[in-house]
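S.K.: the following block contains a protein sequence and its predicted model.
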Amino acid sequence: MKSRIYFIILTAFLFTACSSKSGSGYVPKPKGYNRIDIPVAQYQTLEGNYPYTFEYSKLAEIMPDKSTNAEPYWIIVNYPTLNAKIQFTYKPLNGDLKKLDAHVADAYKLASKHQVRATSQTEQIVSLPNGKKAVVMELEGEVPSHLQFYITDTTQNYLRGAMYLNKATLNDSLTPIVNYIKKDCIHILKTLNWKK
């Protein structure tokens, strides 16, 4: 009999303890992401036999582009700790304006491939301290490439860059990495110089 009374008291206690005064019931926890700490940016100068030079993050390493269609001077600025990269494709113009037109059209075509998953795309012409101008295209949404750009001297050199994330994670959780590499891309453009 005593155990039955204890059971009834315990059951009554549990029902009153679990009931909500507001009547709203269960409330799920808010969505959370892993914390990503990124150090303050420090830069180094690109070394090597390239027709261009720029400063890039000390978090990154330079790797040759080994894709099947890679050409000379195509490189990847790889961020191994951030699981991201910037792919650079270089094209010599040799004074041929038709080549320049084709490369610019190709840059827009490659950016438009991401519009299927992009929620927005903005384009701006960035004036750089060295007097050069670059076209920067930012894409928002669940896209693998959040930033693409190109810069040219219009007669001899054309360089296109595209930032890629290596993870298939939702991009909201990678916002600190995306913002860090976007700033790096702008720094690369600001410090870029042609060697010929």
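M.R.: Looks like it came in fine. None of the values given here were measured: they were computed from a predicted structure.

S.K.: CA only for contacts and neighbour counts going forward, please
M.R.: Will do.

S.K.: all helices of the chain, in order?
M.R.: Under the criterion DSSP state H, the chain contains helices at 2-18, 97-112, 175-191.

S.K.: buried residues, the shortest one. List them.
M.R.: In other words, helix 97-112. 99-100, 103-104, 107, 111 (16 or more other Cα atoms under 10 Å).

S.K.: before we move on, back to that, just put the helices of the chain in a markdown table and tack on distance to residue 82.
M.R.: Putting the helices of the chain into a markdown table (distance: least, Cα to Cα, whole Å) gives the following:
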| stretch | distance to residue 82 |
| --- | --- |
| helix 2-18 | 44 |
| helix 97-112 | 22 |
| helix 175-191 | 7 |
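
S.K.: try this one next to it:
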Amino acid sequence: MKILISNILILLLVSCNDTRVPLPKPRIYPKVNYPSGKDLVFSKSQCPFEMTVPTYFKYIKDEKKNKGEAQYSCWFDLVCEELNTNVHFSYVPITTSKNLEVLTEDAFEMVDKHNVKASYRDEIKISNSANNVYGFLFQIDGPVASPTQFFLTDSTQHFVRGSLYFNDVVNRDSIAPVFAFLKKDLDIMLDTWVWK
């Protein structure tokens, strides 16, 4: 028994002889293969607007809303399969000034629904008087479903609401480079927006 206890003590002393200081592993993020492509003018006959969109975005009509109802003929997604994201667009014609007020309030309410999980929200006013494009861009920090939303209008005939979605549950820090990449594309879309 004494031999067993002395062997265990010797083993413990020998095993505690490591002089290296443990260092934490550096943070790494998954490798992202960013898509590349040319910028082209996006124009659909059922949509009364044009914008510049990179070719790696694929147009997908919103079939749930487009079942023969003219009011939903310009509801669609621009999907970037490489980054597993999509930008949803919904166009609604303005029929009265009251209609514009309701649409604008609805856009703000959709953004407000993220306040439960959001840590910060930035509202950026969009005003391009040369192309008669006005609206707001909302950037939302925190674990929210849609970190970027926007609406655009000419205040008399047209109203478009859009939102960027990541199709995975993501940690905002880990997708920061992807978000920055997509934000540049979204800025180009909004900066080149023209009503037909």
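M.R.: Arrived safely. None of the values given here were measured: they were computed from a predicted structure.

S.K.: TM-score for these two?
M.R.: Here the TM-score for the pair of chains, by TM-score structural alignment, normalised by the length of structure 1, is 0.82; 182 aligned residues with a Cα RMSD of 2.5 Å.

S.K.: re earlier: of all the buried residues of helix 97-112 of structure 1, which two lie farthest apart?
M.R.: 99 and 111 (18.5 Å; Cα to Cα).

S.K.: for residue 50 of structure 2, see how far away the most centrally placed residue in structure 2 is.
M.R.: The centroid of structure 2 falls nearest to residue 164 when counting by Cα atoms, centre = their mean (3.1 Å). Distance of residue 164 of structure 2 to residue 50 of structure 2, computed by Cα to Cα, to the nearest Å: 18 Å.

S.K.: repeat for residue 137 of structure 2
M.R.: For residue 137 of structure 2, the distance to residue 50 of structure 2 - Cα to Cα - is 18 Å.

S.K.: cool, and residue 63 of structure 2?
M.R.: Counting by Cα to Cα - residue 63 of structure 2 and residue 50 of structure 2 are separated by 21 Å.

S.K.: what's the neighbour count on the closest residue in space to the residue nearest to the centre of structure 2 that isn't next to it in sequence?
M.R.: Distances taken as Cα to Cα, 6 or more residues apart in numbering place residue 87 nearest to residue 164 of structure 2, at 4.4 Å, with adjacent residues excluded. For residue 87 of structure 2, the neighbour count with other Cα atoms under 10 Å is 21.

S.K.: residues in contact with residue 87 of structure 2?
M.R.: 77-79, 162-165 (Cα atoms under 8 Å, 6 or more residues apart in numbering).

S.K.: please pull up the equivalent of residue 145 of structure 2 in structure 1.
M.R.: Here residue 145 of structure 2 is matched to residue 144 in structure 1, going by TM-score structural alignment.

S.K.: ok, its match touching residue 162?
M.R.: No - when contacts are counted by Cα atoms under 8 Å, residue 144 of structure 1 is not listed as touching residue 162 (9.8 Å).

S.K.: more neighbours, those two?
M.R.: residue 162 (23 against 20).

S.K.: surely residue 166 of structure 1 is in contact with residue 81?
M.R.: No - Residue 166 of structure 1 is beyond contact range of residue 81, at 10.9 Å (criterion: Cα under 8 Å).

S.K.: the two - which one has more neighbours?
M.R.: Taking other Cα under 10 Å, residue 166 of structure 1 and residue 81 do not tie; residue 166 has more neighbours (14 against 9).

S.K.: count the residues that sit near residue 19 of structure 1.
M.R.: Neighbour count of residue 19 of structure 1, defined by other Cα under 10 Å: 11.

S.K.: how much space between it and residue 141 of structure 1?
M.R.: With Cα to Cα as the criterion, residue 19 of structure 1 and residue 141 of structure 1 are 41 Å apart.

S.K.: likewise for residue 122 of structure 1?
M.R.: Counting by Cα to Cα, the gap from residue 122 of structure 1 to residue 141 of structure 1 is 12 Å.

S.K.: could you do residue 191 of structure 1 as well?
M.R.: The value you get for residue 191 of structure 1 to residue 141 of structure 1, if Cα to Cα is used, is 29 Å.

S.K.: hmm, back to that, of residue 63 and residue 50 of structure 2, who's got more company?
M.R.: Higher neighbour count among residue 63 of structure 2 and residue 50: residue 50, with 18 against 12, using other Cα under 10 Å.

S.K.: mind telling me what that one corresponds to in structure 1?
M.R.: By TM-score structural alignment, residue 50 of structure 2 lines up with residue 53.

S.K.: so residue 124 of structure 2 sits against residue 136, correct?
M.R.: Yes - assessed by Cα under 8 Å, residue 124 of structure 2 is found in contact with residue 136 at 5.5 Å.

S.K.: and these two? which has more neighbours close in?
M.R.: residue 136 (20 against 12).

S.K.: for that one, what are its contacts?
M.R.: 123-126, 150-152.

S.K.: by neighbour count, which of those wins?
M.R.: residue 151 (25 neighbours).

S.K.: skipping adjacent residues, who's closest to that residue in space?
M.R.: residue 161 (4.2 Å).

S.K.: from residue 172 of structure 2, how far off is that neighbour?
M.R.: 23 Å.
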